[in-house]
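Asker: Got a sequence here, can you build the structure:
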Amino acid sequence: ELLFSLFGALAQYERALTRERVMAGLAAAKRRGRQGGRPPMIDAETLERITAALDGGASKASVCRTFKVPRSTLLGTLARIGWAAPRKV
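Answerer: You can find the predicted model right below:
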């Protein structure tokens, strides 16, 4: 039982060291300008065209078909940038 406790303590210590090294590496990469994460599926130029089409009255379904973008991706991207549909009067 003492041996198991010792191995457990060593494993926790090793895990803490690994976590420290990973966090330091991520911080260094961030300082170098590395953003990390998955690249966006819709680039800035396409996003401008999409929002212009939506502001012009196009439906989200037609925009998805035109730009060959999945609906979930479109909705997620619009939510991320804070786009709100124009109000109909």
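
Asker: drop to CA atoms for contacts and neighbour counts, all remaining ones
Answerer: Noted.

Asker: residues contacting residue 17?
Answerer: Not one residue lies near residue 17 by Cα atoms under 8 Å, 6 or more residues apart in numbering.

Asker: Mind telling me what element it is part of?
Answerer: Here residue 17 sits within helix 2-31, counting by DSSP states H and E.

Asker: Whichever helix or strand comes after that helix - contacts with which helices or strands?
Answerer: Of the helices and strands lying after helix 2-31 in sequence (DSSP H and E), the nearest is helix 44-55. When contacts are defined as 3 or more Cα pairs under 8 Å, 6 or more residues apart in numbering; DSSP states H and E, helix 44-55 sits against helix 60-67.

Asker: Now show me the structure for the sequence below, then we'll compare the two:
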Amino acid sequence: MRAAVRYLAERASAAELSAEARGVLESEPAALGGGSALTVLNGFAAEPPPVPVISPSCGKGWATPVTGAQFLSAVARDAIELFGGGRVQGGGV
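Answerer: This next block holds a predicted model:
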């Protein structure tokens, strides 16, 4: 999954990503410093997510096309839910 996210991130157009997200992707991993994983995760989560839709048969999905930035936003939001669990509180980090 990590490779798939990286692949999409590298190919997302500059117009799809915020300046902060582009800067993180263009940085060398060693140059990101302490706390960078949270910065990256929060930056992608801040991007607009895919638009949810429901089909006539009550199935759920995303409106197409889904951009790379939207996909990364959804993955980052899921990661926050997964790793933050019940500890995520309002009000910032």
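
Asker: TM value for the aligned chains?
Answerer: In this superposition the chains share a TM-score of 0.26, using TM-score structural alignment, normalised by the length of the first structure; 42 aligned residues with a Cα RMSD of 4.6 Å.

Asker: What's the local residue count around residue 25 of the first structure?
Answerer: Using other Cα atoms under 10 Å, residue 25 of the first structure has 12 other residues around it.

Asker: How about residue 8 of the second structure?
Answerer: The burial count for residue 8 of the second structure: 15, using other Cα under 10 Å.

Asker: Quick check: the closest residue to it other than its chain neighbours vs residue 38 of the second structure, distance?
Answerer: Spatial nearest neighbour of residue 8 of the second structure, chain neighbours left out: residue 68 (5.6 Å); criterion: Cα to Cα, 6 or more residues apart in numbering. Distance of residue 68 of the second structure to residue 38 of the second structure, computed by Cα to Cα, to the nearest Å: 20 Å.

Asker: Which of these two has more residues huddled nearby?
Answerer: Neighbours per residue, other Cα under 10 Å: of residue 68 of the second structure and residue 38, the larger number sits with residue 68, 20 against 12.

Asker: Surely the more buried one and residue 9 touch.
Answerer: Yes - Residue 68 of the second structure is within contact range of residue 9, at 6.4 Å (criterion: Cα atoms under 8 Å).

Asker: show me the contacts for residue 42 of the second structure.
Answerer: If you count contacts by Cα under 8 Å, 6+ apart, residue 42 of the second structure has them with residue 76.

Asker: where does it fall, helix, sheet strand or coil?
Answerer: Secondary structure, DSSP: H, G, I helix; E, B strand; the rest coil: residue 42 of the second structure is helix.

Asker: any idea how far it is from residue 54 of the second structure?
Answerer: Residue 42 of the second structure sits 27 Å away from residue 54 of the second structure, going by Cα to Cα.

Asker: do the same with residue 20 of the second structure
Answerer: Distance of residue 20 of the second structure to residue 54 of the second structure, computed by Cα to Cα: 32 Å.
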